[in-house]
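Novice: here you go, sequence then predicted model.
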Amino acid sequence: MLRRTLFLLPPVLATVPALLVSGSAQAQGQSRSTWDQIMETKTLRLGAAISEPWYFKDANSTQETGGVRVGSDLWRGVGPLLGQEIANAMGVKLQIVETTWANGVAGLQSNQFDLMFILDPTPQRALSIDFSPAPVLWYPLSLLSREPASAPNWSDFNDPKYRIGVGLGTAQDQYITKILPKATITRFQDNGAVIAAFQANRIDAGCLTAPTADIARGRLKAGHTLLPKPINAVAAGAALRTEPDRRWRDYLTTVVSYYYNTGKTQEIYDQYMVFRGLDPAQVTPISRENWPR
């Protein structure tokens, strides 16, 4: 069955959005803490920005495993399934609130939702919202390459003969501009344009996050995901409101660590890759302990 794949930038790698509300101006009038609100309403509200493999609304309601139905919608991806695990553990129902990466900070501050996975911690965001100290998962920068390579180094690609595509102004752009000054770098508007250029053979490789590169391979039925060394790792976060009551933050830190350390988060990620027609053994793990050394 044909499915549409959305290649959206992970939030920490996109251009940092304007923080609409400062930390001092957040919803201080909220009478209840997040923990009390969840327990009293028996509802955990999860902010979701449509972006694979983190949040995907399955409009076709396909029958593959790895989905969670919230209201009339079937959701897939790390965010909805991890959110459902936490809601089940707390004995509450899960509600998914659609948003965007750019509006994630303001949505948390204005009490539109209680939690947002993969809204990664940055110094700017930390001025306005809080984060669980425990990473939800890890993902590295990679090259979607036409040719395989064993144990490559970034320096191997620092040559004008390599045509590398990257999203304009992203963290990937900043990184390879610094470490690959001799490579032939072409900058594109977004990840979709990078992948289209790769498919059309206008570039030899695209600098993408490993999850994006793996999903692109599944769609194109071509290419290889390379993790050049030194590996550039990004810690994916769990974002929440800043508030004096630390019970929600402490609980979230505990469960996020538990699901990561027991392999549950990796299991959820693998289910999504199977949904996209990929063998989990052939994709980059989100547990960095399992990355090649």
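Specialist: That came through fine.
Novice: okay, CA-based contacts and neighbour counts for the rest of this
Specialist: Will do.
Novice: in the longest helix seen in the chain, what counts as buried?
Specialist: When the chain is parsed with DSSP state H, its longest helix is helix 247-261. Residues 248-249, 252-253, 255-257, 259-260 are the ones in helix 247-261 that count as buried (16 or more other Cα atoms under 10 Å).
Novice: chain center to stretch 38-48: distance?
Specialist: Relative to its chain's centre, stretch 38-48 lies at 21 Å (Cα atoms, centre = their mean, to the nearest Å).
Novice: stretch 34-54 too?
Specialist: Centre to centre, stretch against its chain (Cα atoms, centre = their mean), the figure for stretch 34-54 is 16 Å.
Novice: first-to-last residue distance for that stretch?
Specialist: Stretch 34-54 has an end-to-end distance of 23 Å (Cα to Cα, to the nearest Å).
Novice: the structure to be compared is supplied as follows:
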Amino acid sequence: MRNSLFSGLLLATVLTTSPAMAEERPLRIGVDVPYMPFQYQQPDGAITGFEVELIEAVCAEMERECEWVKQGWDGIIPGLLARKYDFIASAMNITEDRAHQVLFSQPYYQVPSVWVGQADAEIDVEEDLAGVSIGVQQGTIQDRYVNKFHPKADIRRYNDSGGVLNDMHSGRLDLVFTAFPLAQEALLNDDTYTRRGPLITEPKSIYGPGVGAAFRKRDRELVERFDAAMAEVKANGTFERLHQEYFGE
């Protein structure tokens, strides 16, 4: 009787922890919002954007449901390592430093950075910016770039992109250094602001090969399935359709 009971309990444990059972639950995805047009929240609370729709298409290709988990940028990798979600999809550039902590997918797009300044201010971003107030989101590649190349500037770091934009709109910043699509969405459609200098995707030591999803290092099989699904989403035209919808030509 005891042996039968033990065998039954053991079988129940195996079944409830089997890979097949794990496959049935939604994949939880960590994301920092807002970061328009890649990730942002609608009035009803739903999270959407270019990367959100792209990853949802990848999940569908993998035959998995997905759920989005909001997480501030500073804690997004610690949250992954603490198993708050299964992976990160939040416009995260693949960098050597981050690759020490997480396992990245193949890169699936590249995002150039851009300088944006007040239109009535004469500032040459290719010269010394000592004393110039520059807004960046803390912990991003833009933060690293400004810190490396303009250490004498008045670098003002914000927890999220909304704080950067708010201070630019209120005139408390001379320059913003941010992702080009975000600048297009939130600043460059206003004659008050103007783009300064060329788009920036170098050096590779900061920008890496592009944006990818970040996983725990033990989840190599999940990364391989993600990469295969992303390749299919690109091959079947979904990626191009979403790119046109959000960015145009």
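Specialist: Done, it's in. The structure displayed is predicted, hence computed values, not measured ones.
Novice: work out the TM-score between the chains.
Specialist: TM-score for the superposed chains, counting by TM-score structural alignment, normalised by the length of the second structure: 0.67, backed by 222 aligned residues with a Cα RMSD of 3.9 Å.
Novice: dump the buried residues of helix 247-261 of the first structure to TSV, plus distance to Gly165 of the first structure.
Specialist: Shown next, in TSV, are the buried residues of helix 247-261 of the first structure (distance: Cα to Cα, whole Å):
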residue	distance to Gly165 of the first structure
Trp248	41
Arg249	39
Leu252	37
Thr253	37
Val255	38
Val256	34
Ser257	35
Tyr259	35
Tyr260	32
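Novice: out of those, which comes closest to Asp130 of the first structure?
Specialist: Nearest to Asp130 of the first structure among the buried residues of helix 247-261 of the first structure, counting by Cα to Cα, is Arg249 at 8.3 Å.
Novice: excluding sequence neighbours, find me the nearest residue to the closest one.
Specialist: Ser132 (6.2 Å; Cα to Cα, 6 or more residues apart in numbering).
Novice: how far away is Asp245 of the first structure from Ser31 of the first structure?
Specialist: 12 Å.
Novice: the more surrounded of the two?
Specialist: Between Asp245 of the first structure and Ser31, counting by other Cα atoms under 10 Å, Asp245 is the more crowded of the two (13 against 9).
Novice: excluding chain neighbours, what is closest to that one?
Specialist: Distance criterion Cα to Cα, 6+ apart; nearest residue to Asp245 of the first structure, sequence neighbours excluded, is Ser33 at 6.3 Å.
Novice: the one you found against Arg241, yeah?
Specialist: No: counting by Cα atoms under 8 Å, Ser33 of the first structure does not reach Arg241; the two are 9.5 Å apart.
Novice: okay, the two: which has more neighbours?
Specialist: Between Ser33 of the first structure and Arg241, counted using other Cα under 10 Å, the more crowded position is Arg241 (27 against 16).
Novice: what does the more buried one align to in the second structure?
Specialist: Counting by TM-score structural alignment, Arg241 of the first structure corresponds to Arg216 in the second structure.
Novice: just Pro80 of the first structure next, same as before
Specialist: That one, Pro80 of the first structure, aligns with Val52 by TM-score structural alignment.
Novice: what about Ile147 of the first structure, distance to Asp204 of the first structure?
Specialist: Quick fix: residue 147 of the first structure is Glu, not Ile. Distance, Glu147 of the first structure to Asp204 of the first structure, by Cα to Cα: 8 Å.
Novice: comparing these two, which residue is more hemmed in?
Specialist: Legend: neighbour count by other Cα under 10 Å for Glu147 of the first structure and Asp204, higher for Asp204 (21 against 12).
Novice: contact partners for that one?
Specialist: Contact analysis of Asp204 of the first structure by Cα atoms under 8 Å, 6 or more residues apart in numbering lists 145-146, 162-165, 198.
Novice: what's the first-to-last distance across stretch 197-212 of the first structure?
Specialist: Stretch 197-212 of the first structure: ends 15 Å apart by Cα to Cα.
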